[in-house]
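only geometry, no sequence info:
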């Protein structure tokens, strides 16, 4: 799943590009894939994820795309990153400092493996990659993903999310698909390339075209033929 058609086109050069809300079958490296473009944001992602992960022929979920990086020393422009955890920092009781207390309204979002989910999901990318027979790049950076409804528009906002939530990369979709996959009991991976410094509008802190090109390389590594690759009857969305 990607949020946009541009990300799908970049991730799978020459492959089909489904319309938003649609899917297309594709095979890469022996993996039977179901490509899906969700549309931008948590609502679009959750709607699409609920439908797709309810299918009996979907074995797992991979969220691909580009992201803002909170620290370009750790995650330089174009670097491929994968999520070790996902945070939704806007869930809960919003305070004057711009942060939400996830327990402030007294309602957890739900339970995953018997544990309450508030604003954070811990992920198992290496184990889930192995379960889906996918390959993580040796030079990829593990980070905490921060999923927002409005992207950071100032350095101050980006710094707040980096420091208070341990953020490594910022997107608008990751938590939604991660949570849906966890509820469905299916493996999940989120892999993104860094397109910009979160919170900066300076041209020198952006390389959108380069990040899209880098996404193709990351996808090729992820779905390279592995021993015992998923059979054609088992789709990864």
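Nice, thanks for sending it over. Keep in mind that this is a model prediction, so the values were computed, not measured.

all contacts plus neighbour counts: C-alpha atoms, from now on.
Noted.

Check which helices and strands the top strand by length along the chain sits against.
In the chain, assigned by DSSP state E, the strand with the most residues is strand 58-69. Using 3 or more CA pairs under 8 Å, 6 or more residues apart in numbering; DSSP states H and E, the elements in contact with strand 58-69 are helix 5-11, helix 42-53, strand 169-171, helix 174-184, strand 188-197, helix 208-222, strand 235-236.

contacts for that strand?
1-3, 7-8, 11, 52-53, 75-77, 132, 168-171, 174, 177, 181, 186-198, 211-212, 215, 234-237 (CA atoms under 8 Å, 6 or more residues apart in numbering).

Tell me, how many residues neighbour residue 122?
15 (other CA atoms under 10 Å).

about what we covered before: just checking, next helix/strand downstream of the longest strand of the chain?
strand 80-87 (DSSP states H and E).

State the distance from residue 177 to residue 162.
Remark: distance between residue 177 and residue 162 (CA to CA, to the nearest Å) = 21 Å.

What's the local residue count around residue 6?
13.

hold the first one in mind and look at this next one:
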């Protein structure tokens, strides 16, 4: 469907799952300025470990996109991928969420009258809608095992019931939270490239309970997701 794809994860374990899903064999390696390395699959799908948090991953994504543009090999799609917390009951552990929007959930200001997103302060943006033209093929390939909903980007992972309730009140249709999607989206939009976020759920958003996390299960779901996409959506057209 698209000729070049950049998939960005936060950490190596997520990239390993994505790469494993894309197919057997050792991908090629392409070093980038700043110390990042692209894993190149089938000469058209690149996987990048971009770092934790929106700032680090925005810088890494921007570097990869700039390199592609300057070498005459630009990307047609950017995917922010990894594991995430899921809002219950919309996104149970082990499920996969595809973003209908990528939202910076805490980019704004706290006031005596409540939270104000950055748009209400008169500058910036805190959300990128993902068009159906981007999500339709992905959700069709993953159906019925995925949820199409907004994915929140936070700088501090939710660890209390109170914080979870605040996020649900502000973003009642959100299905997942992670730490990188909005940074990836900002870089992609700056380069005029479509972007989508895909997250496998490892835990419920709410009180921090590491014993209840299912990271291995989520990484397995992430791998299976990219097995499906690698054989359907991410193929030569």
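Nice, I can see it. For clarity, every value in this text was computed on a predicted model and none was experimentally measured.

Overlay them and tell me the TM-score.
Comparison of the two superposed chains (TM-score structural alignment, normalised by the length of structure 1) gives a TM-score of 0.80, and 215 aligned residues with a CA RMSD of 2.7 Å.

Format the helices and strands packed on strand 58-69 of structure 1 as JSON lines; extra columns: distance to residue 96 of structure 1.
Below are these laid out as JSON lines (distance: least, CA to CA, whole Å):
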{"stretch": "helix 5-11", "distance to residue 96 of structure 1": "35"}
{"stretch": "helix 42-53", "distance to residue 96 of structure 1": "23"}
{"stretch": "strand 169-171", "distance to residue 96 of structure 1": "22"}
{"stretch": "helix 174-184", "distance to residue 96 of structure 1": "24"}
{"stretch": "strand 188-197", "distance to residue 96 of structure 1": "25"}
{"stretch": "helix 208-222", "distance to residue 96 of structure 1": "33"}
{"stretch": "strand 235-236", "distance to residue 96 of structure 1": "42"}
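
among these, which is nearest residue 31 of structure 1?
Closest to residue 31 of structure 1 of these is strand 235-236 (CA to CA; 7.4 Å).

I'd like to know which elements that closest one is packed against.
Strand 235-236 of structure 1 packs on strand 31-36, strand 58-69, going by 3+ CA pairs under 8 Å, 6+ apart.

among those strands, which is the most enclosed?
Of all these, strand 58-69 carries the top mean neighbour count, a mean of 25, counting by mean count of other CA atoms under 10 Å.

How far off centre is that one?
Its chain's C-alpha centre and that of strand 58-69 of structure 1 lie 4 Å apart, by CA atoms, centre = their mean, to the nearest Å.

isn't residue 82 of structure 1 right up against residue 194?
No: Residue 82 of structure 1 lies out of contact with residue 194 (CA atoms under 8 Å); the separation is 10.7 Å.

Neighbour count: the two, which is higher?
residue 194 (30 against 24).

And the more buried one? What does it align with in structure 2?
In structure 2, residue 194 of structure 1 lines up with residue 201, judged by TM-score structural alignment.

same deal with residue 60 of structure 1?
With TM-score structural alignment as the criterion, residue 60 of structure 1 matches residue 77.

for residue 141 of structure 1, same thing?
Using TM-score structural alignment, residue 141 of structure 1 pairs with residue 147 in structure 2.

Ok, residue 150 of structure 1 next?
Per TM-score structural alignment, residue 150 of structure 1 is aligned with residue 156.

if I pick that match, what's in contact with it?
With contacts defined as CA under 8 Å, 6+ apart, residue 156 of structure 2 is in contact with residue 179.

Quick check: the gap between it and residue 53 of structure 2.
Taking CA to CA, one finds residue 156 of structure 2 at 9 Å from residue 53 of structure 2.

Could you name every residue contacting both of these two?
When contacts are counted by CA under 8 Å, 6+ apart, residue 156 of structure 2 and residue 53 are jointly contacted by residue 179.

Based on its surroundings, how many neighbours for the corresponding residue of structure 1 for residue 189 of structure 2?
Aligned counterpart of residue 189 of structure 2 in structure 1: residue 182 (TM-score structural alignment). The local packing of residue 182 of structure 1 (other CA under 10 Å) involves 19 other residues.

Next, the contact list for residue 182 of structure 1, please.
With CA under 8 Å, 6+ apart, residue 182 of structure 1 has these contacts: 112, 188.

What's the match for residue 231 of structure 2 in structure 1?
Residue 231 of structure 2 maps onto residue 224 in structure 1, by TM-score structural alignment.

typo on my end, residue 214 of structure 2
Checking with TM-score structural alignment, residue 214 of structure 2 has residue 207 as its match.

Need the nearest residue in space to that match, chain neighbours excluded.
Nearest residue to residue 207 of structure 1, sequence neighbours excluded (CA to CA, 6 or more residues apart in numbering): residue 195, at 5.3 Å.

Run a quick check on the one you found versus residue 81, I expect a contact.
No: with contact defined as CA under 8 Å, residue 195 of structure 1 and residue 81 do not form a contacting pair (11.3 Å).

How much space separates the residue nearest the centre of structure 2 from residue 195 of structure 2?
Closest to where the C-alpha atoms of structure 2 average out (CA atoms, centre = their mean) is residue 80, at 2.9 Å. Computed as CA to CA, the residue 80 of structure 2 to residue 195 of structure 2 distance reads 8 Å.
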